[in-house]
Each structure stands twice: as structure tokens, then as C-alpha cells.
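Engineer: Could you look at this predicted model? Sequence included:
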Amino acid sequence: MKKKIEVNWQLFRRAAENKLTKEEQVIFNRWLQSEKSHQEYFQKAIKYYSKEIKYSAYERLELDVSYYDFIRYTRRKRLMMRRVASIAASLALLISLLFAFSHFHNEQKDITAGLQLPIEPGKSIAHLTLHTGAVINLADKSDTLISLAEAGSVLVIDSSGLMYSDKEQKNSKNSVNLKNSLTTPRGGEYRLTLSDGTIIWLNAESRLDYPVNFCSGKREITLSGEAYIKVAQLDEMPFVVHTAFYDIEVKGTSFNISAYSDDPFQILTLETGKVEVSFLENTYNQSLTLGSDQQFIFNATTNETELKRVDASKYIAWTSGYFIFDEEPLSLIMEKMVRWYDLNVIFLNSNSANEVFTGKLPRFENFEVIVEMIEKVGDADFQLEGKNITIK
């Protein structure tokens, strides 16, 4: 039987920061007094969340590096001030200087190399490819207006993301149907508002192809990766999402779709409304309709399908800054971490890969926080070397 492990991270962190409510304090005290190991770990957590202790290692590093820089400078200065009696003496001093510089430079390298720098979470970054082929790094843009005169549209880039506006020619048959693409790297996500008002949250390592405005007929976009979509309702213009294996047609609804090209499991989770799924040729021979809180899973390797009822909020929690896992093996959890933290992960045994977790973790904490909580409640042992993660 698989081992079910609860990760009550939010309660634990608020306790470490002394922010519990009275009711939460009662629950936490019971846990704290149940085992001595809980008390010991809680003391470590208090130190971890103390800013003074959390950053002391980096402050010491800066002091050490500054100290070695000072030694190199003062030694060089003293040598330059000495009168050189002969060429041989000059060469000897030069060799000594170079040796000293190399020695302390290597010591500085050793200090830096011995420190595991924090693995920071992803952030709002993406690249926008215009119909002209021009590529815009959206991480470098804010409060920007771009006129797309050919399509009668204006592109707005601000702190909330990317927004298209074509109020004057909305749904006009005379509009030019120009295409743009939005791509997020590993460790990136981005929010996009299409010209019809549809809002899309694009997750890490994903690509979305879409028109600048919707001229007539169907509103069609193409997705590779993961996105949460809140479709603006326009009864006369159905909204269609194309993926590698099937198409999704809606009129006004919200849903999450995970359609990564390197993942055999293509997962569609409907939050509200209804959607119709139509398969492409040579994949699956039927179509189906989903209702609220239903999930459809298609195995692209075996062509097997599964339709089940779920709590859709768990699958869109990433748009609100959380990872939520429900009896999920560590191997699948780490797939999400790889994309969000831009990691390379290797499992040394199947036991750790198959260990099952249930819980809620923060999406915008450094990866070390996630590791600490998983190691505390599970049997997996993480070894971090830069962004290379070994799990045994």
C-alpha cells in the first residue's frame, strides 16, 4: 500500500513566524508535544525563518572575499614600494606576488564553491514573437504600448501582464488576422488577456499561438504546455484550443489544460461551464463533453482515457501561488519542480520516486524550503549541487 504523507506547510511556517490564530495554536501544540523530534525540528525552523541567521552565511562570505581582496591589495602595494636592488630580486618578488594572488584567488573560489546558493522560484517572464518575427523580452518591458496598426489593435504591457485591445474593430471582418506567439521558459509564467477579453495564465515551459484579434467565426488558439484559461463568453464565436492530440471547444468557461509535448499524460480539468473534446485523426475515435469539476486524462502512449470528478481548484492553484498534491508520487511532483525551478533531477532508486505525498506548498519559496519539508515528512534524501538534484 502506498504511504500517504500530509504536508501542513502553511500551519508550520506561520507557527515559526509566530502568526498562528488561537485555534491554529491549539492544533499546532498537539503536534509539537506528540514527539520530541517535532520540537527539535521546530527549533530549526525558527532559526531558518530568522533573517539574521538565514543570511549570516552570505554575510560571512562577503566578509571573507573582501578580506582576501584586501590582503592581495596590501601585499601588492608593499612590494611596489620596495626598492628593487637587482633584476633577480625583482623577478623573485614578482613570482611571490603572482603566487600570493593565485593562492588567495583559489581560496576565494573554494569559499564560493562550497556554498549552495539559493534555488529561487520562477517569476513572470516570457518572450513575445510578433507577426513581423520581432521578439520582445517581456521581462524587460513594463508600462509599454505597442501599436499593431495593421490589425487595428494596441498591445499593452504592464505589471499585470500582456493585454490586447481592438475596441474599434472588434470582431470586424475587415480586420487583418495577424498571429502572435507567447513563450515561457523554465522558471517562467505569464498572464495574457486576448482581444476578446479571454484571460490566460501560461505556465512554465509553454507556448501559445493566437491571433491579434478575432475576425469572424471561431476564436482559435494553439497550446503546447500548460495554461489556465477563462474564456470570455461570445455565443456567436465559439472558442477553440488546439493541442497536439485533441481540440477543446467552449463558449464561455474556465479550465486548466496540461498538454506538454514530452508528457504522455494530457490532462484537461474543467472548473466551470462545459467543454467538448474532439480528438484528431489516428488518436482516439470519439468525442466527449465535460462538466464542472470533471477531469479528462488522455494517455498519448497507450490511447487510454479516464474521466473522473475532481476538485478543480487543486489543479489551478498554481495561478494563485501554490502547489497542491493529492496522493501524488514524488516523481510527478518533481516534474513540476523541474519546470518551475529550472532543475535537473535524478532518482537513484524507485522507492523515493514512488513515495506518495498529499499537501499544499508555496510556489514562490526557494526550492530549499520545499526540500526541507519533503525530507522531514518522507524518506527521500535530497542532494543539491547547483541546480542538479539527486534524490535517493
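Structural biologist: Cool, got the structure. Numbering: from 1, shown residues only.
Engineer: From now on I want contacts and neighbour counts done on CA atoms only, so please keep to that.
Structural biologist: OK.
Engineer: If we go by neighbour counts, what in whichever strand or helix holds Asp69 is buried?
Structural biologist: Element membership for Asp69, per DSSP states H and E: helix 56-81. Using 16 or more other C-alpha atoms under 10 Å as the test for burial, helix 56-81 gives Asp64, Val65, Tyr68, Arg72, Arg76.
Engineer: For those residues, give me CSV that also has distance to Glu328.
Structural biologist: Output for the buried residues of helix 56-81, formatted as CSV (distance: C-alpha to C-alpha, whole Å):
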residue, distance to Glu328
Asp64, 44
Val65, 44
Tyr68, 49
Arg72, 54
Arg76, 59
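Engineer: Farthest pair within those?
Structural biologist: With C-alpha to C-alpha as the measure, no two of those lie farther apart than Asp64 and Arg76, at 18.5 Å.
Engineer: Going toward the C-terminus from the helix holding Asp69, what's the next helix or strand?
Structural biologist: That would be, after helix 56-81 and using DSSP H and E, helix 87-113.
Engineer: tell me the angle of that following helix relative to helix 56-81?
Structural biologist: Relative orientation of helix 87-113 versus helix 56-81 (axes from the mean of the first three to the mean of the last three C-alpha atoms, to 10 degrees): 170 degrees.
Engineer: Which neighbouring elements make contact with helix 87-113?
Structural biologist: Judged by 3 or more C-alpha pairs under 8 Å, 6 or more residues apart in numbering; DSSP states H and E, helix 87-113 is in contact with helix 56-81.
Engineer: ok, Ala353 - contacts?
Structural biologist: Contacts of Ala353 were listed using C-alpha atoms under 8 Å, 6 or more residues apart in numbering, and they are Pro329, Leu330, Ser331, Phe347.
Engineer: Make TSV from those residues and add distance to Gln383 to it.
Structural biologist: Compiled in TSV, the contacts of Ala353 are given as follows (distance: C-alpha to C-alpha, whole Å):
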residue	distance to Gln383
Pro329	19
Leu330	15
Ser331	15
Phe347	11
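Engineer: Narrow these to those in strands?
Structural biologist: Pro329, Phe347 (DSSP state E).
Engineer: Taking the contacts of Ala353 together, which two end up most distant?
Structural biologist: Spanning the widest gap among the contacts of Ala353 are Pro329 and Phe347, at 12.4 Å by C-alpha to C-alpha.
Engineer: Comparing these two, which residue is more hemmed in?
Structural biologist: Pro329 (20 against 17; other C-alpha atoms under 10 Å).
Engineer: from what I can see that one touches Asn354, true?
Structural biologist: Yes. With contact defined as C-alpha atoms under 8 Å, Pro329 counts as touching Asn354 (5.0 Å).
Engineer: Put this next to the first one:
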Amino acid sequence: MNKETGYYQRLIKRYIDNNCTPQEATELFDYLQQSSSNRVLLQEMKDLYNAGAGDIQTITKAEWSQRVRNELLQHIQTETTVIPLYKRWLPQVAAAAIILIGATIFFQYFNKSSATNDTVAVKPITTAPAKEVLPGTDKAILTLADGTVIVLDSAKTGSIAAQGGTVLKNKNGLIVYDASSNAASTGEIAFNTISTPKGGQYQVVLPDGSKAWLNAASSLRFPTAFTGSTRTVELTGEGYFEIAKNEKMPFHVKANNVDVEVLGTHFNIMAYGNEAATRTTLLEGSVKLNSGSSSGYLKPGQQADVNSTGVMKVGPGNVDEAVAWKNGNFYFDNTSLTTIMRQFERWYNIDVNYEGVEKKRFFSVEMSRNMSLSQVLKLLDAADIQFKIDQNRLSVIY
């Protein structure tokens, strides 16, 4: 073992023991990108998690963390050969592994070559809070037409309610509306509302078979069976939809002052009241948007922003960014700090306040939404910004 290899292997050991300085960590990952001697062990960490993905629900994160630590320590003492590593797999692994292997440095390393002078990657300079702020979970409130309220995160598996010809079933955290063939003709159509709180998300299968995913702090109002010539639902917050095709009955999503009309397609609508615009991003099929006197069509990969006055702007969209939340990730592509904080407020059920004179900061990073608040803040490192966590309040100090 030559002196250079031994030096960097000792840096790896120092890194997993949290003893590396930021300069040493950057030096280590710079070396791993240039050298063919040690990159394989990082690939092996990826393979270890991919191979055990089926077990992740049955063991704790601490056990996973220890398993990866043992694997890494075993390879520190051996010479290795090259296997290239790419950043795309990082958001797919468990949060414990992300922190263990050094996602912070990876995100900084891979983004620094493309970052502009105004784009920075982040490090909180506060100590961890006594009580960790945990990420959101699958939970929602279902309000039936008669006012009955069902807490979905604690509802038992199986049938949970019946309305007219429609039976509501909870299938492993998925609410399914099972409408009988004559439900639409019984005259007993009612409207239900499913609402997610801050720190919650949920999925529902509508009576026509269409699927809807709700992000945190969102709600969807819909009928227990679709009748007439259209299928119409009302959205607040953010939702991702996969619409069952029915050319004779177009599907409409009404969100703020926007009406999105589809026949059968996949799309995301972000319609939070504290965002600058209602944004529709199309993944598959086609949609028509109407807002006041404005209208337009989207092709796959395009998005439309409609502001509060109804002005519509159609252009290329970032599909990965739009649906990252539905896939369990945060995805920021040159995103402002205040926009990021609004997402954190909704997902971690926190209040964010700002101290000092605002400095414009933009970030490019992709990371798991399964991490705690302090863990995601470690991936946002700006030398002139501090983060302070006090219970469910996050202070951004310029």
C-alpha cells in the first residue's frame, strides 16, 4: 500500500467518524473522482442498499446504518479497483446511509462545476436540537358528505364506509372508491373531501379508477361517483394525477382560478396559496388549460404557470422537479432559499422566520424526503447563513 492510498483511506475513516474538516472531506471526494483506487467502495455501498431494498421495512435505520458502516470499515483496509459512481442513485437510499457516506460533499462536488456565482450548495452551523424534527408521513382526514370524519392514518384495513352504491376501502394506506355499476344512476351521489395536514401525504383511487396523490397541506374534493358529461374534482395545494381514459367524459381539475381539462394523462398541479403561480406540469398525454380569458394546451414535458390575475405562461418544464415529492424526494434546480423553506414548512410542519437582511441564495440539490430536518439542512451549506431549530420553529439567520 503506497503512502498516498494510505493517506486517503485514513481520510475515509476520519470521515465516517465525523472527524474530517470540510477541507479534508472536499479533498477526499476530489481524489475519489480522479483516482481509480478507491471509488469502488462507494459503489459497493450503493449495491448493498439496492440488494437489501426489500428488507428496509423490516429493520431499523440504525441497523442499516451499522450494516453499511461494517461494510465500509471492512474495505478501508483493502485495495480496490475502479467502478464509476454517479449521483443519481443517492436519493434512493435510506437516510442513514446518505448521511453516513457523505451526501453533503457529493452534492457540493457534483454541483460546483455547474453552479453560478449566485448558486451555492448548504451547512447548518447549529447543534442538533434536543428533539429531532421528523419528516412527514402518510396521513390524511377524509370528510364524508354527512360530515363524518375519518382519520386515515389510523383507519383499519378493509371497508371503512359506504355511500350510496360506493364502498370506501383502505388498502395498506391507499383509499379506494369502489363504485358499483349502477352507482351513478341511484341519485345518491355525494361529495367527499380528503385533506392532508402539514407533514402529511396520501393517495386515493377515485370512483372512475383515476389515481391522485396529495402532497402536504392539500385537499381534494370529488364525488362518490361520476355522472353527466364530465368528471370534475377540486384541488387545493398540490396533487399528482393519473387519469383513467374516458373520451366521452373529460376529466377536469379545478385549482385556484385554473381549469385543467384532460381525457387520460399524467400531470402534476401545484396550487398552493402562498406560491406565485398555479403550475401545471404534463408528463404524458395532453391537457387544456382555461383561466379567465386565457387558454392553452400542454405537450409532455411542458408546464404552464398561471398567476393570480389569470395571466398564463407556457414553456418547457422540469418534470423531475415537479414530481420529486411524489417519488419521495426533494429536487431543487437553482431554487431560491425562500422557495425551499416553503416546502420544508409544509413537509416538516414547521414555521420559518428570517432574521437579518435577506441574501439571494439559490440551490441545486436532490435528496430524500425521508430525512429529518437537521439532516436536510446539512445539505444546504452557505457560509453566511445560519439555521437555528427551536422545537417546530426554524430561524434562517442572514
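Structural biologist: Yes, it's here. Computed from a predicted model, the values in this text were never measured in an experiment.
Engineer: Between the contacts of Ala353 of structure 1, which sits nearest Thr222 of structure 1?
Structural biologist: The nearest member of those to Thr222 of structure 1, counting by C-alpha to C-alpha, is Ser331 at 28.0 Å.
Engineer: and that closest one, what pairs with it in structure 2?
Structural biologist: Structural alignment (TM-score structural alignment) places Ser331 of structure 1 against Thr338 in structure 2.
Engineer: From Asn274 of structure 2, how far off is that match?
Structural biologist: Separation of Thr338 of structure 2 from Asn274 of structure 2 (C-alpha to C-alpha, to the nearest Å): 11 Å.
Engineer: Out of the two, name the residue with the larger neighbour count.
Structural biologist: Thr338 (16 against 9).
Engineer: Contacts only, for the more buried one.
Structural biologist: So Thr338 of structure 2 contacts nothing (C-alpha under 8 Å, 6+ apart).
Engineer: ok, now with 10 Å
Structural biologist: Residues in contact with Thr338 of structure 2, defined by C-alpha atoms under 10 Å, 6 or more residues apart in numbering, are Phe344, Val352, Tyr354, Glu358, Lys360, Arg361, Phe362, Val396.
Engineer: biggest strand in structure 1 by residues?
Structural biologist: Every strand in structure 1 considered (DSSP E), the longest is strand 219-230.
Engineer: what's that strand packed up against?
Structural biologist: Contacts defined by 3 or more C-alpha pairs under 10 Å, 6 or more residues apart in numbering; DSSP states H and E place strand 219-230 of structure 1 against strand 179-184, strand 188-193, strand 199-202, strand 206-211, strand 239-242, strand 246-250, strand 254-259, strand 265-272.
Engineer: same thing but at 8 Å, please
Structural biologist: In terms of contacts (3+ C-alpha pairs under 8 Å, 6+ apart), strand 219-230 of structure 1 is packed against strand 199-202, strand 206-211, strand 239-242, strand 254-259.
Engineer: TSV please, covering the ones you listed and showing distance to Ser160 of structure 1.
Structural biologist: Listed next are these as TSV, based on distance: least, C-alpha to C-alpha, whole Å:
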stretch	distance to Ser160 of structure 1
strand 199-202	11
strand 206-211	18
strand 239-242	23
strand 254-259	19
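Engineer: so of those, which one's packed in deepest?
Structural biologist: Among these, strand 254-259 has the highest mean neighbour count (mean count of other C-alpha atoms under 10 Å), at a mean of 23.
Engineer: superposed on structure 2, where does that one end up, distance-wise?
Structural biologist: Its matched residues in structure 2 lie on average 0.6 Å from strand 254-259 of structure 1 after superposition (mean C-alpha distance after the TM-score superposition for structure 1).
Engineer: Just want the angle from that strand to strand 206-211.
Structural biologist: Counting by the same axes, to 10 degrees, strand 254-259 of structure 1 lies at 120 degrees to strand 206-211.
Engineer: Need the residue closest to the centroid of structure 2.
Structural biologist: Nearest to the geometric centre of structure 2 sits Trp325, at 2.2 Å (C-alpha atoms, centre = their mean).
Engineer: Please tell me how far that one sits from Met270 of structure 2.
Structural biologist: Note on Trp325 of structure 2: its distance to Met270 of structure 2, by C-alpha to C-alpha, is 11 Å.
Engineer: Mind naming the longest helix for structure 2?
Structural biologist: Assignment by DSSP state H gives helix 61-76 as the longest helix of structure 2.
Engineer: just checking, Tyr8 of structure 2 touches Thr26?
Structural biologist: No. Counting by C-alpha under 8 Å, Tyr8 of structure 2 sits too far from Thr26 to count as a contact (11.6 Å).
Engineer: now whatever residue of structure 1 lines up with Ala155 of structure 2: how far from Leu130 of structure 1?
Structural biologist: Aligned by TM-score structural alignment, Ala155 of structure 2 pairs with Lys141 of structure 1. Distance of Lys141 of structure 1 to Leu130 of structure 1, given as C-alpha to C-alpha: 15 Å.
Engineer: swap in Arg186 of structure 1?
Structural biologist: In terms of C-alpha to C-alpha, Arg186 of structure 1 sits 21 Å off from Leu130 of structure 1.
Engineer: of the two, who's got more company?
Structural biologist: More crowded of Arg186 of structure 1 and Leu130, by other C-alpha under 10 Å: Arg186, with 20 against 16.
Engineer: In three-state terms, label that one for me.
Structural biologist: Per DSSP: H, G, I helix; E, B strand; the rest coil, the local secondary structure of Arg186 of structure 1 is coil.
Engineer: what's the counterpart of it in structure 2?
Structural biologist: By TM-score structural alignment, Arg186 of structure 1 lines up with Lys198 in structure 2.
Engineer: quick one: stretch 89-109 of structure 1 aligns where in structure 2?
Structural biologist: Going by TM-score structural alignment, stretch 89-109 of structure 1 sits over no part of structure 2.
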